[in-house]
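Colleague: Okay, sequence plus prediction incoming.
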Amino acid sequence: MPYRYRLEPQRRTPWERIRDGLAHFSTNSPSRFAVLIFTSIIALWTFLFMLPAASATGEITPFADALFTAVSTICVTGLAVVDMATHWSTFGNLLVFIGIQAGALGVLTLASLLGRVVTRRLGLRQKLIAASDGNPLRTHAGPVSESQAVKLDEVGGILATAAISLVTIQTISALFILPVFLATPGYDTWSAIYDAYYYAASAFTNTGFSHHPDGIMPFEHNIWFLGCLAGTVFLGSIGFPVIFAIVRRIRTKQRLSVHVKLTLVTTVLLFFIGWIVIYLLEFDNPRTLAMDDPWFRPITAGFMSAMTRSGGFSTVDISEMNDATLLVMDMLMFVGGGSASTAGGIKVTTLAILFLAAVAEAKGSPDIHSFGRRIPVDVLRLAISVALWGATIVAVSSILVMQLSGAEFKYALFDSISAFATCGLSTGLTQELPESATYVLTTTMWLGRVGTVTFAASLASRHKRQLYTLPEERIIVG
């Protein structure tokens, strides 16, 4: 009887089993993997914020406050239920700084980077995860135009661009801001450098955190400082794919895609519309713009319009603004910034697609056109889904906040939209909410940062081929 060799199963270490399990999970369910990674980071930061070393007094921060701060930090929101200037120690402020850097990369981009660490390579699926952060249609089962902002073979470049942009733009912005603090009495060189980089990071990540008791109010009339913050917020809000495309355009003269053009045009248009409307509604309000000199009022109005992109900084008391102004800012915050950016909201391209669809319908055109290109119907369906998803989150959150806190509708709506859009602007309601209502805003921030992107990606990736069609029947609409 011949001797038979029996192959013994290769024994794997516990780390290898965990790595293989995560690699399998990230490959078969990228959207859920992204949510798991993002939520795990929030859980870790919550634990770290609860440590006595994280608070200035050496006491344990209550779970609700630690969780809210962790979500606001990782989701780059900027809302706070504690005094960010006095509550946290040096270690706590370091956690905030690192957290906003991690959150700025985005849910899917961060997941793809961690997936590469786990699998030791950036495979096709990881590229799809990363690319879908800039365009969820990348996970679509059907054909995708090669004129997208980021191609699959450029995903490595966009990941590098995201990391390099964080460091480069923040450093340049900090250098521009630095003279402001050096010229301020009481600042030494190292304190000025620290504060300059802190505000540059908070602006580029569109977080809006300030570690000063009065926020940026001491610099409310410093045009240079306000201009640096507004410009940095703008760069953070247009999105890494747009930054990558602009850099590529400068280096190779390659034409800009429709996505880039729509993002830039819509962002600039909304900024000027918000600037004009906020000025017209508030220029004679004695509690807001009318407190400034007449020549400075347009500057304050422009700065507040820029902050609705998701910046979160404010030089006026928002609770004293007119109801009409609050409603305008609600709409601007709900739209937010660009796709795969540090800003939140439903994104400017979503609004642009919905507007172009309305124009096409008014003209009786069967197709949606933009910059000489036809927009596929599935893009419109995705835009509608994201907008409805966002509106539903805001509506439920506002109702619950009003019910649990007894707040007025205009304040509950404003802070709920700010939480969903990860903006950080507040009427002052957030810090006065009972613990039950803070959990509502915590969930709203999480859904706003994670929900719209992953929801869009999951919709696109679940496209099924159907071999038959049902009979068509038109219904009455409108």
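Modeller: Thanks, I have it.

Colleague: For the rest of this, base every contact and every neighbour count on C-alpha atoms.
Modeller: Fine.

Colleague: Relative to residue 374, how far out is residue 365?
Modeller: Separation of residue 365 from residue 374 (CA to CA, to the nearest Å): 11 Å.

Colleague: for comparison:
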Amino acid sequence: MRTRRLRLFRHPAQVVVAGFGLAVAVGTLLLMLPVARTGTDWTDPVTALFTSTSAVCVTGLVVVDTGTYWSTFGEVVILALIQVGGLGTMTLASLLGLAISRRLGLRARVTAAAETKAVGLGDVRGVVLGVARTSLVIEAAVAVVLGLRFWAAYDVSPGRAAYLGVFHSVSAFNNAGFALWSDSLVRFATDPWICLPIAASVIVGGIGFPVILELRKRLRTPRAWSMHTKMTLWATGVLLVLGTVLITANEWRNPATLGQLDTPGRLLAGFFQAVMPRTAGFNSVDTGAMYEGSLLVTVVLMFIGGGSAGTAGGIKVTTFVLLFFVIWAEVRGERDVQAFERRIGERVVRQALTVALLSVGLVMAATVVLVEITRMSTHLVLFEVVSAFATVGLSTGITADVGTAGHLVLVLLMFVGRLGPITLVSALALRERQRLYHHPEGRPLIG
């Protein structure tokens, strides 16, 4: 029996899945307790499971209002699950990278070390401490800013202001998107002292620990940055600018969203709405009232997601950018894929294609299932599915109305979306082997 148990968990990806599954199970049991909600009733298992999964997978989708349904104990449980999920994702993704590097050959390990520069080949303790220290410092700084603002400008007691600051700081840095108000952050849409710290925390948490650590060491020498850091920062900047321009322009005259704000408020809210699809899930305008064009832009941004080994979800910006360079090389007729003066290996290209295509297939399959279950509009269901898979948490308001079967589908999507890309890439890398023969080349017609 012991041998079978060891064989079952011999792959690092299996340990990751088991660990997150255990966290979800414990959170579900705690949230089912009467003390976890207002009133004296037990929480039904599906609601508790959905909320626990959403918190551990740092998604932010909810089927009940967080600030009114859950008691202070329930909110603290949710906060703890968010912290465990966020720290666990960054730590485990980084440690899986170390596990993969040990399984590579000497030349590949040296190359990986030279390229990443952020994580050593065997510094497991350094990775864990670095992730925890970085997370807590950023969360504390943002919590202080938010707490002071809540206390000074919104007539909140110092204790309550500190609690609100901590809760929303942790939720923001871990890209969870849980808020203690039923309208998320709509009431603060024109307050830069609330929106900008939260947006900055979301961006920093979403670029990934390896990038954060490298910037801390080499902020003033961008020429020495690794390709991963350059690719992540470049893509993040481009997507933020494009998202801000497209959403702000499209919603500028929408009386239900930006149209009701003054010009500075429109610009701030437009920027905030472009940051949140990086898988944070807060919203400062009514998402359900946005035009379909804005929802489509948001879906694309959610599907791409943020940086690797961070708190963001999606297929990751590095996967998206890598596929762009693959297309660019093919259009130009070049044999090698190159980016930032580096050649991309064929193995990495195949991994990116695998992650992207499997993600598209999963999203499409889940969308079809939910449309059949709920009979809701396809564009609303697609938005909800991508939000769950990319662990974003934005919703047009249909989450509570999809029924028990729909909730279970979304639970599965959140879990797979959080752990799928990490475990899939690690499994592909750890299974790498060299074939000792080649079949004759075939050339099927394309297009």
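Modeller: Sure thing, it's come through. Keep in mind it's a predicted model, so treat the numbers as computed, not measured.

Colleague: which residues of the first structure fall in strands?
Modeller: With DSSP state E as the criterion, the first structure has strands at 368-370, 373-375.

Colleague: Is it possible to get CSV of those strands that adds distance to residue 418 of the first structure and mean neighbour count?
Modeller: Listed next are those as CSV, based on distance: least, CA to CA, whole Å; neighbours: other CA atoms under 10 Å:
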stretch, distance to residue 418 of the first structure, mean neighbour count
strand 368-370, 30, 17
strand 373-375, 30, 13
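
Colleague: which one of those strands lies closest to residue 140 of the first structure?
Modeller: Evaluated over the strands of the first structure, closeness to residue 140 of the first structure peaks at strand 373-375, with 15.0 Å, by CA to CA.

Colleague: List the contacts of the alignment partner in the second structure of residue 426 of the first structure.
Modeller: Under the alignment defined by TM-score structural alignment, residue 426 of the first structure corresponds to residue 395 in the second structure. With contacts defined as CA atoms under 8 Å, 6 or more residues apart in numbering, the neighbours of residue 395 of the second structure are 61, 287-288, 383-384, 387.

Colleague: so who does the counterpart of residue 207 of the first structure in the second structure touch?
Modeller: Correspondence of residue 207 of the first structure to the second structure, assessed by TM-score structural alignment: residue 176. Under the criterion of CA under 8 Å, 6+ apart, the neighbours of residue 176 of the second structure are 55, 57-60, 82, 279-281, 391-393.

Colleague: Next: residue 430 of the first structure.
Modeller: Contacts were defined as CA under 8 Å, 6+ apart; by that measure residue 430 of the first structure touches 79-81, 415, 438.

Colleague: Filter those residues down to the ones in helices?
Modeller: Among those, the residues falling in helices (DSSP state H) are 415, 438.

Colleague: Tabulate the contacts of residue 430 of the first structure in JSON lines, adding columns for neighbour count.
Modeller: Written out in JSON lines, the entries for those read as follows (neighbours: other CA atoms under 10 Å):
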{"residue": "79", "neighbour count": "30"}
{"residue": "80", "neighbour count": "21"}
{"residue": "81", "neighbour count": "19"}
{"residue": "415", "neighbour count": "26"}
{"residue": "438", "neighbour count": "23"}
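
Colleague: okay if I get the contacts of residue 430 of the first structure as JSON lines plus distance to residue 398 of the first structure?
Modeller: Compiled in JSON lines, these are given as follows (distance: CA to CA, whole Å):
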{"residue": "79", "distance to residue 398 of the first structure": "16"}
{"residue": "80", "distance to residue 398 of the first structure": "17"}
{"residue": "81", "distance to residue 398 of the first structure": "17"}
{"residue": "415", "distance to residue 398 of the first structure": "8"}
{"residue": "438", "distance to residue 398 of the first structure": "12"}
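
Colleague: Return the member of the contacts of residue 430 of the first structure nearest to residue 237 of the first structure.
Modeller: When these are compared for distance to residue 237 of the first structure, the smallest value, 17.6 Å, is given by residue 79; criterion: CA to CA.
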